[in-house]
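Enquirer: prediction below, plus the sequence it came from.
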Amino acid sequence: GAEGLQKLTPAEIAELAPVYTKELRRLFDQRVVELARHYQGRIHSWDVVNESATDFSRNLLNPGDPICQSTYGLMPGDYTFHAFQLAQREFPEHVLLNINDYLNNAAYTNQSLDLRRRGCRVDVLGSQMHLFNPQQCLDIAAGKPIETPEIVRNKMATLAKAKLPIHLSEITITAPGDDARGRQIQAVIARNLYRLWFSIEPMMGITWWNVVDDCGAPGEPTTSGLFTRDLEPKPAFHALDQLINHEWKTHTTLQTDPNGGIRFRGFKGRYTLTWTSPDGTAQERTVHLGATTDR
């Protein structure tokens, strides 16, 4: 039974079930190869391994082990390492290879560092933040210390030690009621958290988990979307639209100095510059202002 299995070492399990162990590895490898060859580089990024940091923290991912007694059941030995090695061989270089987890602590950071030390290309660190329980959002509205600036900054500082861009890959903010008050609480929390996340230097993106109400996995809240089930935008949608498409975009008109230069303070990102040349012709150019751009 399962209890007896836990008493065995990975080598003993592989000896008892050599065909199973070999087939498990073959099927895992086949899945990576199938995806890479099907999409042919048409995807921007791929989560190579999801939620494996718990296994790393329990010392279950050991080089040379033929099989892993994972938290989730039997898995190929050292599966995170092998998955990244195979993915970086099969996927084109422009496809970002991500790791993703809910365990936002030092174990996850150390796992990412360990994979890279062993020669894996890990491009993005995915971090999850789910406020699934409606009571959590009521507690935040009441001033209780949940996902406060201090908590979030400390968590992100730990993850930043991996020296990778951070992608908030799954976030859930549940409206604590499907009424005006509940939706407004969701909107205020969303606005405050997005502004906080936007201020984190290595943050490269945020992905809302369930965009439409009542469309999540079984057991997930039905009021955590940005849209109602009928696709009507909720206050949280308008709050994020105001940030992303208005407050976080730089629109300005400037006069050049005698040398033809301009100075302005704006957000990093892609800019469309339009100007009129001395001969009166309209000009346009797209530029990207990033972390290494001085001017």
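Expert: Arrived safely. Residues are numbered from 1 along each chain as shown.
Enquirer: only C-alpha atoms from now on, for both contacts and neighbour counts.
Expert: Noted.
Enquirer: in the chain, which helix has the most residues?
Expert: helix 18-39 (DSSP state H).
Enquirer: I'd like to know which elements it is packed against.
Expert: Where contact means 3 or more CA pairs under 8 Å, 6 or more residues apart in numbering; DSSP states H and E, helix 18-39 is packed against strand 73-76, helix 79-90.
Enquirer: hey, which of these is tucked in deepest?
Expert: Across these, averaging neighbours per residue (mean count of other CA atoms under 10 Å) puts helix 79-90 on top, at a mean of 19.
Enquirer: who does that one touch, helix- and strand-wise?
Expert: Partner elements for helix 79-90 (3+ CA pairs under 8 Å, 6+ apart): helix 18-39, strand 45-50, strand 96-101.
Enquirer: can you say which of these is nearest to Thr207?
Expert: Closest to Thr207 of these, according to CA to CA: strand 96-101, at 12.3 Å.
Enquirer: what does that closest one contact?
Expert: Defining contact as CA atoms under 8 Å, 6 or more residues apart in numbering, one finds that strand 96-101 is touched by 44-53, 84, 87-88, 108, 112, 121-128, 169.
Enquirer: contacts only, for Gln40.
Expert: Phe91, Pro92.
Enquirer: and what of the one 5 residues further on?
Expert: Going by CA under 8 Å, 6+ apart, Ser45 touches Val95, Leu96, Leu97, Asn98.
Enquirer: just the buried members of the contacts of strand 96-101?
Expert: Those of those that meet the buried threshold are 46-49, 51-53, 84, 87-88, 108, 112, 121-128, 169, by 16 or more other CA atoms under 10 Å.
Enquirer: distance check, the residue nearest to Met203 when sequence neighbours are not counted against Pro202.
Expert: With CA to CA, 6 or more residues apart in numbering as the criterion, Met203 has its nearest non-adjacent residue at 4.8 Å, and that residue is Ile166. Going from Ile166 to Pro202 by CA to CA, to the nearest Å gives 6 Å.
Enquirer: who has more neighbours, the two?
Expert: Set Ile166 next to Pro202 and count neighbours by other CA atoms under 10 Å: Ile166 wins out with 24 against 18.
Enquirer: the protein: strands as residue ranges?
Expert: Counting by DSSP state E, the chain has strands at residues 45-50, 67-70, 73-76, 96-101, 124-131, 166-173, 203-208, 269-276, 282-289.
Enquirer: ok, second structure coming up, stack it against the first:
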Amino acid sequence: MYYEQDFLKNFRKYEAYTEDRVALGIEQYRKGWGEITVVDGEGNPVPDAKITLSQQSHEFKYGCNLFMLDELETEEKNGLYKEYVKGISNMATLPFYWNATEPEEGKTRYAKDSPRMYRRPAIDLCMEFCEENGIEPREHGLAYPHFFPKWLQNASEKEVKKQFEKRCKEIAERYADRINCIEVTNEMYWGRRYFKFYQDPTFVEWCFKTAEKYFPHNELAINEWGVVWVDEKIRRGYYDMIRSAIQSGARIDAVGLHYHMFFKEENALKATEKYYDPKNLWDTMDLYGRLGLPLQISEVTVPAYSEDEQNEQLQAELLRNVCRIWFAHPNVEQIIYWNPVDGYAHGAKPGDMEKGENVYYGGLIRFDMTPKPSYYTFKELFEKEWHTEAEVSTDGEGFALFKGFYGDYTMIVEANGKETERKIKLGKELYNKYKIEV
């Protein structure tokens, strides 16, 4: 059985090292100080004012993909899906696959009423959900060889580039001011062999230079398959590809790293040894950190392989361990779990747990829409363990300090017999000084 194998041995081996880096990293990189000054209507300092601070959201981005929005079999399931996604997300990945957004030349599927396609809800539908629920959308797959449209597969390189520019222009016109993170290329090191267009050695820099024309104010991300964590040759190759593209004038703002444990159960212990090695995880992030760019843990799957209770508990423990390491690293800015619900993964029909990526039982929620321990683990890290509730009082000069996780807060000041409420933002790059009149 999966749970009977020792997947946690390296976490135990490097426990002291990990706990030290996690504790120091979180304090140094995920939290900051805020300065509060309370004055009366004439500008005089108010001493002994009681200040209560309650964190409402994180600056750090976390969430899952939104590929099954309104795609489930019943309205009840669709409703639960939305509630569960809202419960673990301030960011969601949207399916901008070219073969899904433009399955036929000139016939796009951005509008909410577009023809349905499995695991590819219309982008406007996804945008509506995100904007209604305070979730930041993340574009996925502007250039992605695995999901290249059939109608372009035999086209000349000149024609493909023309169509790609058109695609960038259309997406920018609809979404550039509503989606900050634009994933320009995905799996270009690991998967670039599929079509001639993707084999040009200057392809990555060309894509980023083209994207920059249409998304001049957006964060442009590169993304790559998770083997970069464990294969030294590919790890260095991806690093060198990014550095070379930047040196050639490409503007790459963030580096994406997948983390899918897509291995057969019988081979999983050996195959995941480096993935579940804290020292290796730190070393990999430290390497890419040398680029001076944010890192995005862009696609995460930790399998359970079944609904066995102990398997699910192991899934939750492994997820907790890796999330703590990622969250503590100074360069990481996102953790995006991939498929939130079992039974709706790539390569299989809904509910067929013997085909495609369904076999891994890698969701946080079971097919019957009941949450697994891993769902609560992921949720509670951000809502409880990495969460600030604070009470402070002003000194004789009306001044108070507080330390908290970066994010949005509700602040209530009690002074002179009344309460004053304010919304404030504690940010890594912000001034973080607040003057409150009561």
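Expert: Nice, thanks for sending it over. What you see is a predicted model; the values in this text were computed from it and never measured.
Enquirer: residues in contact with the aligned partner of Gly216 of structure 1 in structure 2?
Expert: Correspondence of Gly216 of structure 1 to structure 2, assessed by TM-score structural alignment: Ala345. Contacts for Ala345 of structure 2 were tallied using CA under 8 Å, 6+ apart; they are Asn339, Gly356, Glu357, Asn358.
Enquirer: go again using 7 Å as the cut-off
Expert: With contacts taken as CA atoms under 7 Å, 6 or more residues apart in numbering, Ala345 of structure 2 has the following neighbours: Asn339, Glu357, Asn358.
Enquirer: same check, this time on Pro18 of structure 1
Expert: Counting by CA under 7 Å, 6+ apart, Pro18 of structure 1 touches no other residue.
Enquirer: where's it relative to Trp197 of structure 1, distance?
Expert: Pro18 of structure 1 is 47 Å from Trp197 of structure 1, by CA to CA.
Enquirer: now swap in Pro176 of structure 1 and tell me
Expert: Pro176 of structure 1 is 22 Å from Trp197 of structure 1, by CA to CA.
Enquirer: what do you get for Asp29 of structure 1?
Expert: From Asp29 of structure 1 to Trp197 of structure 1 the distance is 35 Å (CA to CA).
Enquirer: neighbour count winner among those two?
Expert: A side-by-side neighbour count of Asp29 of structure 1 and Trp197, using other CA under 10 Å, places Trp197 first with 20 against 17.
Enquirer: ok, for the more buried one, nearest residue in space, not its chain neighbours?
Expert: Nearest non-adjacent residue to Trp197 of structure 1, counting by CA to CA, 6+ apart: Met203, 7.0 Å away.
Enquirer: map that neighbour across to structure 2 for me.
Expert: With TM-score structural alignment as the matching criterion, the partner of Met203 of structure 1 in structure 2 is Val332.
Enquirer: how about the contacts made by that match?
Expert: So Val332 of structure 2 contacts Pro294, Leu295, Gln296, Trp326 (CA under 7 Å, 6+ apart).
Enquirer: report the contact partners of the aligned residue in structure 2 for Glu170 of structure 1.
Expert: Counting by TM-score structural alignment, Glu170 of structure 1 lines up with Glu299 in structure 2. Residues in contact with Glu299 of structure 2 (CA under 7 Å, 6+ apart) are His258, Tyr259, His260, Ile336, Tyr337, Trp338.
Enquirer: how about those in a markdown table, adding distance to Glu421 of structure 2?
Expert: Shown next, in a markdown table, are the contacts of Glu299 of structure 2 (distance: CA to CA, whole Å):
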| residue | distance to Glu421 of structure 2 |
| --- | --- |
| His258 | 41 |
| Tyr259 | 42 |
| His260 | 44 |
| Ile336 | 33 |
| Tyr337 | 35 |
| Trp338 | 37 |
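Enquirer: so how far is Ile206 of structure 1 from the residue nearest to Met203 of structure 1?
Expert: 9 Å.
Enquirer: does Tyr102 of structure 1 touch Leu125 like I think?
Expert: No. Tyr102 of structure 1 is beyond contact range of Leu125, at 11.0 Å (criterion: CA atoms under 7 Å).
Enquirer: quick one, what contacts the spatially most central residue of structure 1?
Expert: By CA atoms, centre = their mean, the mean C-alpha position of structure 1 lies nearest to Ser169, the distance being 2.4 Å. With CA under 7 Å, 6+ apart as the criterion, the residues that contact Ser169 of structure 1 are Gly126, Ser127, Gln128, Ile206, Thr207.
Enquirer: any idea how far it lies from Gly119 of structure 1?
Expert: Per CA to CA, Ser169 of structure 1 is found 24 Å from Gly119 of structure 1.
Enquirer: tell me roughly how far stretch 149-158 of structure 1 lies from structure 2 on average.
Expert: Superposed on structure 2, stretch 149-158 of structure 1 shows a mean distance to its aligned partners of 0.6 Å (mean CA distance after the TM-score superposition for structure 1).
Enquirer: quick one, which of the helices and strands packed on helix 18-39 of structure 1 is nearest to Asn192 of structure 1?
Expert: Among these, helix 79-90 comes nearest to Asn192 of structure 1, with 34.5 Å by CA to CA.
Enquirer: how big's the offset between that closest one and structure 2?
Expert: Superposing on structure 2 and averaging over aligned pairs (mean CA distance after the TM-score superposition for structure 1), helix 79-90 of structure 1 comes out at 1.2 Å.
Enquirer: quick one: that helix to strand 96-101, angle?
Expert: An angle of 160 degrees separates the directions of helix 79-90 of structure 1 and strand 96-101 when computed by axes from the mean of the first three to the mean of the last three CA atoms, to 10 degrees.
Enquirer: what does helix 79-90 of structure 1 contact?
Expert: For helix 79-90 of structure 1, contacts defined as CA under 7 Å, 6+ apart pick out Val32, Val33, Ala36, Val48, Val49, Leu115, Cys120, Arg121.
Enquirer: equivalent range in structure 2 for it?
Expert: Going by TM-score structural alignment: helix 79-90 of structure 1 matches residues 203-214.
Enquirer: with stretch 239-253 of structure 1 instead?
Expert: Alignment of stretch 239-253 of structure 1 against structure 2: residues 377-391, by TM-score structural alignment.
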